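Trainee: coordinates for the following, if possible.
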Amino acid sequence: MKAVTTPPPPVDVVLPCLNEVDALPWVLERIPPGWRAIVVDNGSTDGSAQLARSLGAHVVHEPRRGFGSACRAGLAAARADIVCFCDCDASLDPARLVPFVDEVRAGRTDLVLGRRRPTARGAWPVHARVGNLVLARLLRRRTGVTLHDLGPLRAARRQALLGLGLTDPRSGYPLQMVVRAADAGWRIAEHDVPYLPRTGASKVTGTWRGTWHAVRDMRAVLAEPPPPRGAARATSPAREGGAR
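Mentor: Now for the predicted structure:
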């Protein structure tokens, strides 16, 4: 008998997860129909992995702690042509990724990010907003790309993302993606998305100390020198054929 091969899903959604058992049901029920949720368990002790699996998610275990390590493990496990990223704390609705994916699939943009718009006081602490604003300005100075937010809700083609060679294991991963995409000539866009009060305690920017560590990680990414002219790290998906 021939082995039965399962076709890849149209979209994979990578969800880094560390003790998010209370948020997982809300997040997973909002994954668009037909898409695959990849929950990357980054050392949870509250049963998050078991719950995610029971709710139909594909679970990947990444013992190396760090947001970037979890995202890299999820990207490595993805099989879809288009891969999305979303926080797993119920602060962002993965259903909002549908127009992002449509834009990438149509070849209009190579990387789409969500610009977070808080829906309630306290959803986005002041210190986290300030850190984000500073980094956005440093990004513009480093790459020429103007963004208002470096949020985690985003979509791009899987092979192109792999070609960026992302390595940051911690909070610098989202910024490294944008910096290397900009260096490669990608078309980068952002669109407003509602930002809700998260469920549970923040693992990164919930405190001044956490924000400081995140900014430190990201400043290290910005210190990376751009590639020599004519030797970009990866080719823009548009120049590889764009829309399919």
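
Trainee: C-alpha from now on. contacts and neighbour counts both.
Mentor: Noted.

Trainee: nearest the middle, which residue of the chain would you pick?
Mentor: Phe85 (3.5 Å; C-alpha atoms, centre = their mean).

Trainee: and the end-to-end length of stretch 26-46?
Mentor: 16 Å (C-alpha to C-alpha, to the nearest Å).

Trainee: hmm, I typed the wrong one, I wanted stretch 196-212.
Mentor: 22 Å.

Trainee: how far does the lengthiest helix in the chain sit from its chain's centre?
Mentor: What stands out as the longest helix in the chain, according to DSSP state H, is helix 126-143. Distance of helix 126-143 from the chain centroid (C-alpha atoms, centre = their mean, to the nearest Å) equals 17 Å.

Trainee: in it, what counts as buried?
Mentor: Within helix 126-143, the residues that qualify as buried are His127, Ala128, Gly131, Asn132, Leu133, Leu135, Ala136, Arg137, Leu138, Leu139, Arg142, Thr143, counting by 16 or more other C-alpha atoms under 10 Å.

Trainee: list the buried residues in stretch 69-89.
Mentor: Applying 16+ other C-alpha under 10 Å to stretch 69-89 flags 69-75, 77-89 as buried.

Trainee: which parts of the chain are helices?
Mentor: Using DSSP H, helices in the chain cover 24-28, 48-54, 67-77, 98-105, 126-143, 158-163, 173-183, 208-222.

Trainee: let me have those in TSV, extended by distance to Arg116.
Mentor: Output for those, formatted as TSV (distance: least, C-alpha to C-alpha, whole Å):
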stretch	distance to Arg116
helix 24-28	17
helix 48-54	25
helix 67-77	19
helix 98-105	14
helix 126-143	10
helix 158-163	22
helix 173-183	14
helix 208-222	17
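
Trainee: tell me which of those sits nearest to Asp41.
Mentor: Among the helices of the chain, the nearest to Asp41 by C-alpha to C-alpha is helix 48-54 (6.0 Å).

Trainee: now Arg233: how far from Arg142?
Mentor: Going from Arg233 to Arg142 by C-alpha to C-alpha gives 16 Å.

Trainee: compare with the first, here's sequence two:
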Amino acid sequence: MITTSTIELSVVMPCLNEAETLAVCIRKAQGYFERSGVVGEVVIADNGSTDGSQEIARELGARVVDVPEKGYGSALMGGIEAAVGEYVIMGDADDSYDFSDLDPFVERLRAGDDLVMGNRFRGGIEPGAMPPLHKYLGNPVLSFVGRLFFPSQIRDFHCGLRGFKRESILSIGLITTGMEFASEVVVKSTLAGLRISEVPTTLAKDGRSRPPHLRSWRDGWRHLRFLLIFSPRWLFLYPGAVAFLIGLIGSVMLAFGPVEVGSVGFNVSTQVYLLALTIVGYQAVLFALLAKLYARHEGFFIPRSAAFERFAERATLESGALVGTALFIAGFVIGVLQFAAWAAVGFGGQDVVDTVRLAIPAALLMILGVQTIMAGMFLGILSVPVRRR
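Mentor: Below you'll find the predicted structure:
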């Protein structure tokens, strides 16, 4: 007799009006249990179907879990939380994945892996199973971005067939409700140091007669947005650092006089724009650092390095105030010297270009100083001890 304590594997399928293909998916999963001897259950995480999918599932002996909160991620989390197996294999209920051939996933899970990803590009994609836009652009690009941003070796970030230890996945704090859930599982598992592997799997043509729920550009952007948000280095730090260095070096060079590159001359008007670029870049760098410090403070899973940990130990309200004050004073001194030079000539007329040339770095230093002081104050807020419930 099968009881909840003896179930090893839960096959979870998100469902939203999948009456055309749900039965064949359930039968394939049940056939796998019979053939392999794996003690398992089929859990249908229903997201509000109106086509009778729930009745089909119950008639075939699957367990139906009603998930009222809409979205692919919401449905899957509802099913995962309700599952009782030690291991979970999730996959779409559109008959594009073969639930009768789950041995590679179960073998890796039994070997100790926390997350086992399917790879459709290694296993094979049937003609017409994946739109060319997804096959040659969307999936390869987003998977490359994921490997670039995070220390992951996964080649197919968005394969819908994947297996994992239930407790391991529940421990990493998955929160997204939409299609970006697929990326979140890989990213947070990687950042949490879980043991991850990849096995070939095949992708068949969708068995439904209606269009899929996936919206290429909208859901692709949601995946990319998630990857960017979870990697402030690429979204803010690297672009900000480049902008800051270009602006700062250019501003300093022009503070000593006009610069000519070939037939092109640069003067104070260029210096003004470089001032703005420096400030924007510095703000982006500060935001990246503050975002990582906040995530560290709250216990989020984020990429960390020894250099960042050393910085985090030294980043305090006091250190920010000291650095910011030093920058502000440097700019203020330049302003005072300019004022003294003007007073020495009886506050008469000045050469506008030469005056602005020095006023720009003075203003820049004071602005950067104030920004640094404000960042230090935010760090002070983060460092206030609080009693958490």
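
Trainee: what residue of structure 2 matches up with the residue nearest to the centre of structure 1?
Mentor: Counting by TM-score structural alignment, Phe85 of structure 1 corresponds to Met90 in structure 2.

Trainee: how about Val40 of structure 1?
Mentor: So, by TM-score structural alignment, Val40 of structure 1 is matched to Ala45.

Trainee: Glu62 of structure 1 now?
Mentor: Alignment of Glu62 of structure 1 against structure 2 is given by TM-score structural alignment, with Val67 as its counterpart.

Trainee: pretty sure that match contacts Ile44?
Mentor: No: counting by C-alpha atoms under 8 Å, Ile44 is not a contact partner of Val67 of structure 2; they are 9.8 Å apart.

Trainee: name the residues contacting each of those two.
Mentor: Gly79 (C-alpha atoms under 8 Å, 6 or more residues apart in numbering).

Trainee: neighbour count winner among those two?
Mentor: Taking other C-alpha atoms under 10 Å, Val67 of structure 2 and Ile44 do not tie; Ile44 has more neighbours (31 against 20).

Trainee: ok, the more buried one - contacts?
Mentor: Ile44 of structure 2 touches Val12, Met13, Pro14, Cys15, Ala57, Ala62, Arg63, Val64, Val65, Gly79, counting by C-alpha under 8 Å, 6+ apart.

Trainee: burial count for the equivalent of the fourth one over in structure 1?
Mentor: If I follow you right, that is Cys15 of structure 2. Cys15 of structure 2 maps onto Cys17 in structure 1, with residues paired by TM-score structural alignment. Neighbour count of Cys17 of structure 1, defined by other C-alpha under 10 Å: 29.

Trainee: now do the match of Phe85 of structure 1 against Ala359 of structure 2, distance only.
Mentor: 62 Å.

Trainee: what's the answer for Ala75 of structure 2, then?
Mentor: Counting by C-alpha to C-alpha, the gap from Ala75 of structure 2 to Ala359 of structure 2 is 59 Å.

Trainee: again with Asn17 of structure 2
Mentor: Counting by C-alpha to C-alpha, the gap from Asn17 of structure 2 to Ala359 of structure 2 is 66 Å.

Trainee: quick one: the aligned partner of Gln54 of structure 2 in structure 1 from Arg216 of structure 1, how far?
Mentor: Counting by TM-score structural alignment, Gln54 of structure 2 corresponds to Ala49 in structure 1. Look at Ala49 of structure 1 and Arg216 of structure 1: by C-alpha to C-alpha, they are 30 Å apart.

Trainee: could you check which of the two has the larger neighbour count?
Mentor: Using other C-alpha under 10 Å as the criterion, Ala49 of structure 1 and Arg216 rank with Ala49 on top: 27 against 14.

Trainee: what about the closest residue in space to that one that isn't next to it in sequence, how many neighbours?
Mentor: Excluding its sequence neighbours, the residue lying closest to Ala49 of structure 1 (C-alpha to C-alpha, 6 or more residues apart in numbering) is Asp41, at 6.0 Å. Counted by other C-alpha under 10 Å, the residues lying close to Asp41 of structure 1 total 27.

Trainee: now Ala231 of structure 1
Mentor: Other residues near Ala231 of structure 1 number 11, with proximity taken as other C-alpha under 10 Å.

Trainee: any idea how far Ala184 of structure 1 is from it?
Mentor: Taking C-alpha to C-alpha, one finds Ala231 of structure 1 at 9 Å from Ala184 of structure 1.

Trainee: contacts only, for the nearest residue to Glu62 of structure 1 once chain neighbours are set aside.
Mentor: With C-alpha to C-alpha, 6+ apart as the criterion, Glu62 of structure 1 has its nearest non-adjacent residue at 5.1 Å, and that residue is Asn42. Residues near Asn42 of structure 1 by C-alpha under 8 Å, 6+ apart: Pro16, Cys17, Leu18, His61, Glu62, Pro63, Arg64, Arg65, Gly66, Ala70.

Trainee: go again using 7 Å as the cut-off
Mentor: Residues counted as contacts of Asn42 of structure 1 (C-alpha atoms under 7 Å, 6 or more residues apart in numbering) are Cys17, Leu18, His61, Glu62, Pro63, Arg65, Ala70.

Trainee: so the fifth one is in contact with Gly43, correct?
Mentor: Yes: the criterion here is C-alpha atoms under 7 Å, and Pro63 of structure 1 meets it with Gly43 at 5.9 Å.

Trainee: neighbour count winner among those two?
Mentor: When Pro63 of structure 1 and Gly43 are compared for neighbours, Gly43 comes out ahead with 19 against 14, by other C-alpha under 10 Å.

Trainee: verify the stated contact: that one with Pro16.
Mentor: No: using C-alpha under 7 Å, Gly43 of structure 1 makes no contact with Pro16, being 10.5 Å away.

Trainee: measure Pro211 of structure 2 to Asp156 of structure 2 for me?
Mentor: From Pro211 of structure 2 across to Asp156 of structure 2, the span is 23 Å (C-alpha to C-alpha).
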